[in-house]
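> next input, structure requested:
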Amino acid sequence: MTWIDRTNRRVADSSFGRYFRLEHSGHRKERKGSRFFTEIRAGLATLISLGQKHSEEYMLCVGIVQRDLVTATAAIAALTSFFMGLGANIPIACAPGMGLNAYFAYQVVGYHGSGPVPYRLAVTAVFVEGFIFVALSILGMRQWLARAIPASIKLATGAGIGLYLALIGLTYSAGIGAITGAVSTPLDLAGCKPEFRDEVTGVCEGYKLRNPTLWIGIFCGGIVTAFLMMYRVKGAIIAGIALVSIISWPRPTEVTYFPYNSEGNQSDVQQMEHVSPTNLWENSQHS
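Below is the predicted model:
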């Protein structure tokens, strides 16, 4: 028995293990396969997967919408995930749906309030919606509504969300840059360096599938992780993410995440932090 197994047993024998119904805790509803270090690895993998890459456009957005709103979003995700595990004992990470937030901001309210619904009314509707969902949860109606949905729709919804996330992971904005939008077709093969992309359409004008970062993501982030999972290596997802992060860290390489430009230099980011939202707005009006 290794020290990991001994630690898992000690934690399971404690009140902490009985509360979370870990394996060998003695709880009448203990969960098989739920061990202390297993849950720690799963939590770390979920935390790393939830992390998003911040680009220069994101930093400009932060300067405009103020940091307290971004901090509130992160705090809500941390708080709800904590209570989901503490109260419901369910290993699910909770976070605001950024796709729904984008729909709310750009379609309902509109850019700078140009949408059909005033932002005060829209925010009030979201506030009331929260109380409605709490009431439905207390009365048990949410479970009834969930059971009323046909199983085929539930499976199709999961598959659709998975395909949507896979599509995002293949794009340039938040993925490895294997595909991009096109003019004549919905998607086009990409994988070129930024200097070979059209500034207007974003389509690769040449040198497709020759971006080194693309192959780092495919082999180190995808194939290596798949092999580790196939051989049941513990922490396979964390190892794949860590491998890509380590390779992308050194600056004087073709695959670095911190190139010697405005996006990679920390000094430029610090200068952006001192730019006030008023100056950004005035500059955008004169440009």
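> for the rest of this, base every contact and every neighbour count on C-alpha atoms.
Noted.
> remind me which helix or strand Thr180 belongs to.
strand 179-181 (DSSP states H and E).
> next up, the contacts around the nearest residue to Val203 once chain neighbours are set aside.
Nearest residue to Val203, sequence neighbours excluded (Cα to Cα, 6 or more residues apart in numbering): Arg197, at 5.4 Å. Going by Cα atoms under 8 Å, 6 or more residues apart in numbering, Arg197 touches 203-206.
> cutoff 6 Å now
Going by Cα atoms under 6 Å, 6 or more residues apart in numbering, Arg197 touches 203-205.
> can I have the buried ones of the residues you listed as a ChimeraX selection?
Buried residues within these, by 16 or more other Cα atoms under 10 Å, are selected in ChimeraX with:
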select :203,204
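> got a markdown table for the contacts of Arg197, with distance to Ala190 too?
Shown next, in a markdown table, are the contacts of Arg197 (distance: Cα to Cα, whole Å):
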| residue | distance to Ala190 |
| --- | --- |
| Val203 | 7 |
| Cys204 | 6 |
| Glu205 | 9 |
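> ok, of the contacts of Arg197, which one's closest to Asn261?
Taking Cα to Cα as the measure, Asn261 lies nearest Cys204 of the contacts of Arg197, at 21.4 Å.
> OK, contacts around that closest one?
Counted by Cα under 6 Å, 6+ apart, Cys204 has contacts 190, 196-197.
> equivalent analysis for Asn283, please.
By Cα under 6 Å, 6+ apart, Asn283 lies in contact with nothing.
> am I right that it sits in a helix?
Yes - the assignment for Asn283 by DSSP: H, G, I helix; E, B strand; the rest coil puts it in a helix.
> what number of residues lie near Ser137?
Residues near Ser137, counting by other Cα atoms under 10 Å, number 13.
> want to put them side by side, so please do this one too:
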Amino acid sequence: MTGFVTRINTAVAQSFIGKWFMLEGSSHPRPRAGTTFSTELRAGFATFVTMAYIISVNSLIISDTGGTCVCDYDPLDPAKGGASIGARAGGGAGPATGAGDMIAYCSTNHEYTECIDIVRKDLIVATAAMACIASTAIGIFSNLPLGMAPGMGINAYFTYTVVGKFGSGKISYRVALAAVFIEGLVFLVLSILGLRQWLARSIPRNIKVATGVGIGLYLCFIGMQSSAGIGLIRSDPATLVGLGGCNSEYLDASGACLAGRMESPRTWMGVLGLFIISILVLYKVKGAILIGILFVAVVSWFRGTSVTYFPDDPMGDSRFNYFKQVVSFHTIQKTWAVMDFQLNTGEFWLALVTFLYVDILDTTGTMFSMAQFAGFMDPKTGDFEGSTPAFITDALCVSLGAVFGTSDVTAFVESGAGITEGGRTGLTAVTT
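This is a model prediction of the structure:
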């Protein structure tokens, strides 16, 4: 088996692919030491499994905007979630009008929730498509082992601060996408003129490195929560965050554990996965992160266990039926090219400037952190190899992502998993 892999590695290295990606043993004048085809594939798969969560999480978050769906809420019509005129004028009994009432009404509107379900499926396709396009492009044109996709954090800001739950914010989903689209064009101009690289070099090195660390801690915090992780931590009325690990029957309305802390089998399965990865990394086992993730995933597939992802209830049945499809195709219906360029509002420009600021720190910090981790930084220039095509690719993908209907596309700090597995070329990104 080893001999077969060696022959494959040698054949690919001596081909056009090997030369393009600067594999060791290729005819490229500056091959990257220690790079092989099999290592790049393994590294790309490791990056993929660590960032695959974004496909479901991003669609869930951005679909909370309501997308292009229209709710028939009317603050003046009690039949459509509003208060009666008499109740509002006289202060009598009746629901108070406002964003809370609109959200409550729309969340129970069957037609509206069905439309949002279509938007969510559209965004699943959009997120997967943009991750594929962006990762492939940055791998081919900049030869960097970076996975890219619509980013965490900025998607929450896009949804809950800019657009608001079910469109209850200052600007609509369509206008917010227009701001993202223009942001990408601004970044494209800055990248072509070299100003983005200048801005990146102007950021102190400790901030660029700390950005990657901060994003990593943020993702770790998300992974420890219950909505998108193992439930190790929960909300706490006194300290905001407290020890969790309890089963759902012990949760109060705020999500805090009333009893049974650290008794959830799913939490302990997550802790076991982290322990396995830590031990394998300590002993420098190839594919350590991949092995740990796959172990937890496979164990959770079996039904009838306390750690299954498919419990014996309607929700579990729905998940399992969807899981059994393996491959499903959905055509984007409601999020493709729906930007609305209303440039005459202050809220639009505030959102645009904020997107620019956050993306400069997020993407630039992540790219520099990963380049430093992979050993690509030039200490003399303070820059990394392939920075210009990487920034141009990022800018184009930000605008393209807006066309698909999603928020900013950015480099993922999860790329560090692939770099840890030995990924050093764009083949890692293409595999992802």
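> reformat the contacts of Cys204 of the first structure as a markdown table; add distance to Pro116 of the first structure and secondary structure.
Output for the contacts of Cys204 of the first structure, formatted as a markdown table (distance: Cα to Cα, whole Å; DSSP: H, G, I helix; E, B strand; the rest coil):
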| residue | distance to Pro116 of the first structure | secondary structure |
| --- | --- | --- |
| Ala190 | 37 | coil |
| Phe196 | 39 | helix |
| Arg197 | 35 | strand |
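> can you redo these as TSV with distance to Pro212 of the first structure?
Compiled in TSV, the contacts of Cys204 of the first structure are given as follows (distance: Cα to Cα, whole Å):
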residue	distance to Pro212 of the first structure
Ala190	12
Phe196	14
Arg197	15
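> closest one of those residues to Ser25 of the first structure?
If you rank the contacts of Cys204 of the first structure by distance to Ser25 of the first structure using Cα to Cα, Ala190 comes first, at 51.5 Å.
> next, format the contacts of Arg197 of the first structure as JSON lines and append distance to Thr253 of the first structure and secondary structure.
As requested, those are exported to JSON lines (distance: Cα to Cα, whole Å; three-state DSSP):
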{"residue": "Val203", "distance to Thr253 of the first structure": "24", "secondary structure": "coil"}
{"residue": "Cys204", "distance to Thr253 of the first structure": "22", "secondary structure": "strand"}
{"residue": "Glu205", "distance to Thr253 of the first structure": "23", "secondary structure": "coil"}
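> translate the residue nearest to Val203 of the first structure into the numbering of the second structure.
Alignment note (TM-score structural alignment): Arg197 of the first structure maps to Leu251 of the second structure.
> any figure for the gap between its match and Met130 of the second structure?
Leu251 of the second structure is 37 Å from Met130 of the second structure, where distance means Cα to Cα, to the nearest Å.
> and Thr410 of the second structure, that's in a helix?
No - according to three-state DSSP, Thr410 of the second structure belongs to no helix; its state is strand.
> quick one: residues contacting it.
Each residue near Thr410 of the second structure by Cα under 6 Å, 6+ apart is listed here: 148-151, 363.
> can you redo those residues as a markdown table with distance to Thr6 of the second structure, neighbour count and secondary structure?
As requested, the contacts of Thr410 of the second structure are arranged in a markdown table below (distance: Cα to Cα, whole Å; neighbours: other Cα atoms under 10 Å; DSSP: H, G, I helix; E, B strand; the rest coil):
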| residue | distance to Thr6 of the second structure | neighbour count | secondary structure |
| --- | --- | --- | --- |
| Met148 | 30 | 30 | strand |
| Ala149 | 32 | 31 | strand |
| Pro150 | 36 | 28 | strand |
| Gly151 | 37 | 23 | coil |
| Thr363 | 36 | 24 | helix |
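> and of those, the nearest to Met377 of the second structure?
The closest of those, once distances to Met377 of the second structure are taken by Cα to Cα, is Thr363, at 15.9 Å.
> report the contact partners of the closest one.
410-411.
> count the residues that sit near the equivalent of Tyr218 of the second structure over in the first structure.
Structural alignment (TM-score structural alignment) places Tyr218 of the second structure against Tyr164 in the first structure. Burial measure for Tyr164 of the first structure: 11 neighbouring residues, criterion other Cα under 10 Å.
> so Tyr164 of the first structure, which state does it fall into?
helix.
> burial measure for Phe219 of the first structure, as a count.
For Phe219 of the first structure, using other Cα under 10 Å, the count is 14.
> got it, and the one 5 residues further on?
Val224 of the first structure is flanked by 18 other residues according to other Cα under 10 Å.
> now check the second structure for the residue matching it.
Under TM-score structural alignment, Val224 of the first structure pairs with Ile276 in the second structure.
> next up, the contacts around that match.
Gly292.
> so it, which of the three states?
helix.
> many thanks, I have nothing further to ask.
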